[in-house]
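# sequence plus the predicted model coming up.
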Amino acid sequence: MLYIFDLGNVIVDIDFNRVLGVWSDLGRVPLATLQSRFRMGESVEQHERGEISDEQFAAAVCDELDIALSFEQFAAGWQAVFVSVRPEVLTLMHQLREQGHRVVILSNTNRLHCRYWLAQYPQVQQAADRLYLSQEMGVRKPEAVIYQQLLQQEGIPADQAIFFDDNLPNIEAARALGITSIHVTDASVIPAYFAEQR
């Protein structure tokens, strides 16, 4: 079997309020104001596909939020999204590989985040056979082609794949292609799923 894991809120807990909190402090703009303005909009999607640079992305978001930050200040906030690894998921990933299964990570991410989390959490990369990252692939979830590319590169049919993601549109898109998909609504979902398989 091929097991496909998302990264954020599946393997690593993330919290965008931490990002906004840093920007609020650095930019001297109330947190509630930033929370009301922040959207995972077109600039985020372009950045995750690798279509715009980190600097272009920072400028676009600062413009959307109407906040004055240096690129270094922006990056410091953007990296604050990561909270901690879910060790129980890493353990399961290692166990799956030991049992002869293929384990990969499929993440909508960007160069700024990758430079941080790959260095900060080396144990995540060590738990997977391969990383499939949106900014390297030029497409992002829930676009069907990202799943099709992954399956093609792995040489595995959709009915031999199981996908874990916290975002419902990503789950629905994968299911539409015939991939068994588990919606990770909290940290208990993945351990419970594997407990039921025993």
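Nice, I can see it.
# CA only for contacts and neighbour counts going forward, please
Noted.
# which helices and strands sit right next to the helix or strand where residue 194 lies?
In the assignment (DSSP states H and E), residue 194 maps to helix 189-197. Applying 3 or more C-alpha pairs under 8 Å, 6 or more residues apart in numbering; DSSP states H and E, one finds that helix 189-197 contacts helix 87-98.
# alongside the first one, take a look at this:
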Amino acid sequence: MKGIKHIIFDLGGVIINLDYQLTYKAFENLGVKEFTSLYNQFTLNTLFDDLETGKVEPEVFLNEMQQHTAPGTTHQQIIDAWNAMLLDFPLRRLQILQQLRQHYGLYLLSNTNAIHLAAFNKILQDSRGIPSLASFFDKAYYSHLIGLRKPEKETYQFVLEENGLDPAETLFIDDTLPNIEGAQAVGLQTIHLLPPKTIADIFK
């Protein structure tokens, strides 16, 4: 941490626990035979990317998903299945963020979408009585709101430039290797957080 003045955190798998299998199973229960194949198909036609960069509204995503679920499946059932992957915010991680903020500039940079943003803020409110994750950071950046997503270099540069951060003095923590490599390409210091390690292990 020598020379580090700012820390940029990823969200999923770093601050909130995720289980993608729960979403896969939930969609299978709604009649989607092979969610991973569908996900790959949508990745090729950019539906998920467009949702994550705010190019399409959630309504478009829900209507498209409805075409692949059992007849009579509602938008709310699709939202619930899509959100099934979002688990919990371990208290220790939130405490670490509060402690770090006294010594560092803290930022959040997450590839996410409007449906998940509403859902994880509700989890935080219901479980910890805190209405928004943004309260832990100097600034929170969500891909669907800034129109940029990791690992594109422009995404990191946007955060650095908007806040006047020197990448050599800024640490980026993420659990996905391509995102780490994208950050390194703009000169950020990085930690690739691999399970079972958590930020509690880094900041003992």
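Looks like it arrived, so ask away. Bear in mind the structure is a predicted one, so any value in this text is a computation, not a measurement.
# ok, back up a step: what comes up buried for the helix holding residue 194 of the first structure?
Using 16 or more other C-alpha atoms under 10 Å as the test for burial, helix 189-197 of the first structure gives residue 190.
# contact partners of stretch 78-86 of the first structure?
Contact partners of stretch 78-86 of the first structure, identified using C-alpha atoms under 8 Å, 6 or more residues apart in numbering, comprise 10-19, 22, 112-113, 116-117, 121, 187.
# which part of the second structure matches it?
Mapping stretch 78-86 of the first structure onto the second structure (TM-score structural alignment) gives residues 82-90.
# now the matching stretch, how far from the chain's geometric center?
Its chain's average C-alpha position is 11 Å from that of stretch 82-90 of the second structure, according to C-alpha atoms, centre = their mean, to the nearest Å.
# stretch 91-106 of the second structure now?
Mean C-alpha position of stretch 91-106 of the second structure versus that of the full chain (C-alpha atoms, centre = their mean) differs by 18 Å.
# spell out the residue ranges of the strands in the second structure.
Ranges of strands within the second structure are 6-9, 105-110, 139-142, 170-174, 189-192, based on DSSP state E.
# the second one against the first structure, how far on average?
By mean C-alpha distance after the TM-score superposition for the first structure, the fitted strand 105-110 of the second structure averages 0.7 Å away from its aligned residues in the first structure.
# who's in contact with that strand?
Counting by C-alpha under 8 Å, 6+ apart, 5-12, 100, 136-143, 149-150 sit against strand 105-110 of the second structure.
# buried ones among these?
Burial by neighbour count, 16+ other C-alpha under 10 Å: within the contacts of strand 105-110 of the second structure this picks out 5-12, 100, 136-137, 139-143, 149-150.
# residues contacting residue 180 of the second structure?
So residue 180 of the second structure contacts 151, 172-174, 190-192 (C-alpha under 8 Å, 6+ apart).
# which of those residues sit farthest apart?
The most widely separated members of the contacts of residue 180 of the second structure, counting by C-alpha to C-alpha, are 151 and 191 (14.7 Å).
# what do we get in the first structure for residue 201 of the second structure?
In the first structure, residue 201 of the second structure lands on residue 192 (TM-score structural alignment).
# residue in the first structure paired with residue 56 of the second structure?
Using TM-score structural alignment, residue 56 of the second structure pairs with residue 52 in the first structure.
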